[in-house]
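**Student:** Model the structure of this input:
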Amino acid sequence: MNYTTQMDAAKKGIITKEMEVVAKKEQIEVEKLRELIAKGQVVIPANKNHKSLSAEGVGKNLRTKVNVNLGISRDCMDVDKEMEKVKTAIDMNIEAIMDLSSYGKTREFREKLIDVSPAMIGSVPIYDAVGYLDKELKDITEEEFLNVIRQHAIDGVDFITIHAGLTRSVCKKIKNNDRLTHIVSRGGSLLFAWMELNDKENPIYTNFDKILDICEEYDVTVSLGDACRPGSIADSTDGVQIDELIVLGELTKRAWARNVQVMIEGPGHMAIDEIEANVVLQKRICHGAPFYVLGPLVTDIAPGYDHITSAIGGALASAKGVDFLCYVTPAEHLRLPNLEDMKEGIIATKIAAHAGDIAKNVAGAREWDNKMSKARVDLDWEEQFKLCIDPEKARRYREESRPTHEDSCTMCGKMCSMRTVKKILKNEEVSLI
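**Tutor:** The predicted structure is shown next:
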């Protein structure tokens, strides 16, 4: 039986090879997975032209996935240096890479990325439009925007972020609203500018059906971007954000009618006590579609440490039902992340995702922690390193401060609680001098 997309296959009762891969990774029955995909509650972003892909699922009952943002820009155009980050991110077993390239040899980078990456690849085509077309923003035509989207699909991008919910009605409310940080979404701000400069409706909204044609042809998942996400805790959960979310819910149904898979993007900056309500609201308004968030950052005052502010918010968001976390690095709000920034951002976000998975009782999550606890009780340092989320750092810390007694560490030495209790339980002598 033929099918066009993973969702189309799922609705027809077909088990695809991608579904089988994901079911095995997630320790879930493949038939149950198929049902969730048919309902739109799980997506498998898998472009037909991404040949190196190791499929991942995003959504209900699955592990919380982590995305890494990379790409070249006007100030940092070194493709080889960015590919070094790609290799490191892949070695760290991330599930997704978003190519946010906006200037220079963007297609060269994208093609190299897709060629080597087993991780799913996302992009924001509007970022690429100005450089790819070599035209000022206001002069880009609606057809040219579609051409850039089509090129990304042809190249093998698995999911695209499009800011289709930023209608003129929503824009009017932005202009009449006392938002502290206005529009902080780069894609949203570009579309807002284009709409104002050309006195037209959002071309991504008016051409949504044509975009679905492209996505259906190549099985590209639509990630409905939140152009109006709050860029400060002062703006979180305001009327502008909610108005756009309502539009995204309507667009979700239109995409599903065409068997195009959908994710919904979300905040952003948000006070910690608003996170759970936002997750519930998104899931309700957008009919249970997978939820993909940046952070959320729970305070605005920590530049240089925003991998921590976002991990705090990300852990709670994941625990309450968020399916996909976009990493935030220590360089957020300050500069393009370097290799070390990227690594710190990945680790912080992976910790947040796993903490959420424990709360959601995702298959295998608690078992990992239990194995680590057993290795600690056994004072088995090699097993602890093996189970670490960052083995290199853990091993380096121990090597930098070696204990007198190898079955302890320099924090407690012979007073190590694990060592003491273990000896007592074995009826052995306890000597602390």
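**Student:** Only C-alpha atoms from now on, for both contacts and neighbour counts.
**Tutor:** Will do.
**Student:** Burial check on the spatially closest residue to residue 385 that is not a sequence neighbour, number of neighbours?
**Tutor:** Spatial nearest neighbour of residue 385, chain neighbours left out: residue 391 (5.0 Å); criterion: C-alpha to C-alpha, 6 or more residues apart in numbering. Around residue 391 there are 13 other residues, counting by other C-alpha atoms under 10 Å.
**Student:** Same question for residue 176.
**Tutor:** 8.
**Student:** how far away is it from residue 242?
**Tutor:** Using C-alpha to C-alpha, to the nearest Å, residue 176 is found at 15 Å from residue 242.
**Student:** Could you pull out the helices in the stretch 301-433 of the chain for me?
**Tutor:** 306-319, 339-359, 365-377, 381-387, 391-400, 417-425 (DSSP state H, counting those that start in this stretch).
**Student:** Tabulate those helices (a markdown table), appending distance to residue 252.
**Tutor:** What follows is the helices of the stretch 301-433 of the chain, written out as a markdown table (distance: least, C-alpha to C-alpha, whole Å):
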| stretch | distance to residue 252 |
| --- | --- |
| helix 306-319 | 21 |
| helix 339-359 | 25 |
| helix 365-377 | 30 |
| helix 381-387 | 39 |
| helix 391-400 | 41 |
| helix 417-425 | 53 |
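**Student:** among these, which is nearest residue 85?
**Tutor:** Evaluated over the helices of the stretch 301-433 of the chain, closeness to residue 85 peaks at helix 339-359, with 5.9 Å, by C-alpha to C-alpha.
**Student:** and the closest one, which residues are buried?
**Tutor:** 339, 341-359 (16 or more other C-alpha atoms under 10 Å).
**Student:** if I look at residue 308, how far off is residue 25?
**Tutor:** 28 Å.
**Student:** one step back: for the residue nearest to residue 385, give its distance to residue 24.
**Tutor:** 25 Å.
**Student:** What of residue 325?
**Tutor:** 22 Å.
**Student:** Give me the more crowded residue out of these two.
**Tutor:** residue 325 (30 against 11).
**Student:** Strands of this protein, residue ranges please.
**Tutor:** Using DSSP state E, the strands found in the chain span residues 42-43, 58-59, 65-70, 96-99, 120-123, 159-162, 221-224, 262-266, 291-294, 324-326.
**Student:** elements contacting the third one?
**Tutor:** For strand 65-70, the helices and strands in contact under the criterion 3 or more C-alpha pairs under 8 Å, 6 or more residues apart in numbering; DSSP states H and E are helix 79-91, strand 96-99, strand 324-326, helix 339-359.
**Student:** Next, the structure of the following sequence, for comparison with the previous one:
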Amino acid sequence: MSSHRTAAEGRFGPSPTTLLRFATAGSVDDGKSTLVGRLLHDSRSVLADQMEAVEHASRARGAAVPDLALLTDGLRAEREQGITIDVAYRYFATPRRRFILADTPGHVQYTRNMVTGASTAELTVVLVDARNGVVEQTRRHVAVAALLRVPHVVLAVNKMDLVDHRESVFALIAEEFTAYATALGVPEVTAIPISALAGDNVVEPSARMDWYGGPTVLEHLESVEVGDGAAEGATRFPVQMVIRHEGERYYAGQLLSGRLRVGEAVTVQPSGRVTTVAALDVLGQPADAVAAGASLSVRLADEIDVGRGDMLTAGARPPRIAKVVEATVCHVADTPLTVGQRVLLKHTTRTVKAIVEDIPSRLTLDDLSQHPEPGSLVANDIGRVRVRTAEPLALDSYADSRRTGAFLLIDPADGTTLAAGMAGDAFLAAGATAAAVAAEADGWDF
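**Tutor:** Just a heads-up that it's a prediction; the model follows:
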């Protein structure tokens, strides 16, 4: 039998079993888009018509060679300004792994876009211009990665060709960056010297930096351990919809963490009712047990009131039931967030009315200082808020779960997302019983 593989099989198969979500960040002109373009081009993940469009656009701008940054800088405004404004998502695969990458903006005024891109990432690549070293925006991006608890950070020291590929330059930058990231609590930093323009250490090892013995960027992306231990965590199953079939009620949704087993006792949150899993169904087939990440439907042994927004939980670490939540938020809307503002809070599949009770502080990412009582948050601000909800929520700390510890604040008038929130360990009124919260007034007046 021939061992020949088609180009498609080489790029996408035979069937990669793991997925890595990663984001790129860095200051303006550090080469993020060029790195991503080089990564896509050299890993043969660019279609012929895409490359033709890039070549045409490059010639129109007077470039002698294709500008690979245009593979991600898709917005016309980005191409005209030469900077990345929006988050550009790209999907590609190698024989070893599938990837979803988010090329995020570098300018300070687009910090909110970086938060969007890195919020679901398992790894962040932070680029640094070898000529400039660690700058203010570099520290800002590392702080955001630490705040979002991205488990893996890669320092890509770019434009090494412009500093004669000197190891001493790379070593000094790597030492400063790693010390700062470690102080912020980043668990893992991998430093790689590269030239995105020339392709050194992006996909192929660089002959001009033979003093470096570590992996290329792609090698590291293919080999880094992925997964946040969701399958071994506490069980969290937010109900997305109720399905009635042949007289039975099934509750459909995605299992965010832990496992569900037939015969296992589960608690319906926030009511606190305990019941048993009677049956599990995955893609129309019965299952005895299901692990995190699967979409499924669950039938319970008891006829109890369960609807969209409720959550089935199990395990030694129950969620905290709260109507007043303290959290860190990144404000993403152009209109400010103010004390006393009425909002909607969306947590997993549950959306409830809420009021912003207080904004105790605003974080300055440059030096990580706290500015007390700012009164409001504007676009790109990160600060602490206290929000009171009309109905109880089953929340985890964001430190324990990036899925069930996160939420959105939404403008009830037009549905605009106002802020992305990360629940902290300080929950006011945590542990409140269902009876206590039900006794409070309904609607906005609470």
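**Student:** Could I get the TM-score for this pair?
**Tutor:** Once superposed, the chains reach a TM-score of 0.28 (TM-score structural alignment, normalised by the length of structure 1), with 178 aligned residues with a C-alpha RMSD of 6.2 Å.
**Student:** Name the nearest residue to residue 384 of structure 2, ignoring sequence neighbours.
**Tutor:** In space, residue 384 of structure 2 is closest to residue 328, 4.5 Å off (C-alpha to C-alpha, 6+ apart).
**Student:** so what's residue 147 of structure 1 up against?
**Tutor:** If a contact means C-alpha atoms under 8 Å, 6 or more residues apart in numbering, then residue 147 of structure 1 has no contacts.
**Student:** Distance of it relative to residue 262 of structure 1?
**Tutor:** Shown here: residue 147 of structure 1 relative to residue 262 of structure 1, a distance of 21 Å by C-alpha to C-alpha.
**Student:** Likewise for residue 209 of structure 1?
**Tutor:** For residue 209 of structure 1, the distance to residue 262 of structure 1 - C-alpha to C-alpha - is 14 Å.
**Student:** Compare neighbour counts for the two and give me the winner.
**Tutor:** Just comparing residue 209 of structure 1 and residue 262: by other C-alpha under 10 Å the higher neighbour count belongs to residue 262, 29 against 15.
**Student:** Quick one: list the elements packing against the host helix or strand of residue 21 of structure 2.
**Tutor:** Here residue 21 of structure 2 sits within strand 19-26, counting by DSSP states H and E. For strand 19-26 of structure 2, the elements it packs on are helix 32-42, strand 98-103, helix 111-118, strand 123-129, helix 136-147, judged by 3+ C-alpha pairs under 8 Å, 6+ apart.
**Student:** Name the nearest residue to residue 406 of structure 2, ignoring sequence neighbours.
**Tutor:** residue 422 (4.7 Å).
**Student:** quick one: which helix or strand includes the one you found?
**Tutor:** strand 417-428.
**Student:** residues of whatever helix or strand comes next after that strand that come out buried?
**Tutor:** Sequence-wise, the next helix or strand downstream of strand 417-428 of structure 2 (DSSP H and E) is helix 434-438. By 16+ other C-alpha under 10 Å, the buried positions in helix 434-438 of structure 2 come out as 434, 437.
**Student:** What of stretch 274-284 of structure 2?
**Tutor:** Buried, per 16+ other C-alpha under 10 Å, within stretch 274-284 of structure 2: 275, 276, 277, 278, 279, 280, 281.
**Student:** Output those as CSV; include the columns secondary structure and distance to residue 156 of structure 2.
**Tutor:** Shown next, in CSV, are those (DSSP: H, G, I helix; E, B strand; the rest coil; distance: C-alpha to C-alpha, whole Å):
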residue, secondary structure, distance to residue 156 of structure 2
275, strand, 51
276, strand, 50
277, strand, 48
278, strand, 51
279, strand, 49
280, strand, 45
281, strand, 45
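**Student:** could you check the distance from residue 235 of structure 2 over to residue 80 of structure 2?
**Tutor:** From residue 235 of structure 2 over to residue 80 of structure 2 (counting by C-alpha to C-alpha), the distance is 48 Å.
**Student:** again, but for residue 329 of structure 2
**Tutor:** Distance from residue 329 of structure 2 to residue 80 of structure 2, counting by C-alpha to C-alpha: 32 Å.
**Student:** same question, residue 173 of structure 2
**Tutor:** From residue 173 of structure 2 to residue 80 of structure 2 the distance is 31 Å (C-alpha to C-alpha).
**Student:** For stretch 223-243 of structure 2, measure first residue to last.
**Tutor:** 41 Å.
**Student:** Please settle this for me: is residue 363 of structure 2 part of a strand?
**Tutor:** Yes: residue state for residue 363 of structure 2 (DSSP: H, G, I helix; E, B strand; the rest coil) corresponds to a strand.
**Student:** tell me which element the closest residue in space to it that isn't next to it in sequence is part of?
**Tutor:** The shortest distance from residue 363 of structure 2 to any non-neighbouring residue, by C-alpha to C-alpha, 6+ apart, is to residue 370 (4.8 Å). According to DSSP H and E, residue 370 of structure 2 maps onto strand 369-372.
**Student:** packing partners for that strand?
**Tutor:** strand 350-364.
**Student:** in the strand it packs on, what's buried?
**Tutor:** Buried-residue list, strand 350-364 of structure 2, by 16+ other C-alpha under 10 Å: 350-363.
**Student:** With distance to residue 36 of structure 2 as extra columns, can I get those in TSV?
**Tutor:** As requested, the buried residues of strand 350-364 of structure 2 are exported to TSV (distance: C-alpha to C-alpha, whole Å):
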residue	distance to residue 36 of structure 2
350	36
351	36
352	39
353	41
354	40
355	41
356	39
357	42
358	41
359	38
360	39
361	36
362	33
363	30
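**Student:** Assign a three-state SS to the residue lying closest to residue 356 of structure 2 once chain neighbours are set aside, would you?
**Tutor:** Leaving aside its sequence neighbours, residue 356 of structure 2 sits nearest to residue 387 (C-alpha to C-alpha, 6+ apart; 4.5 Å). Assigned with three-state DSSP, residue 387 of structure 2 falls in the strand class.
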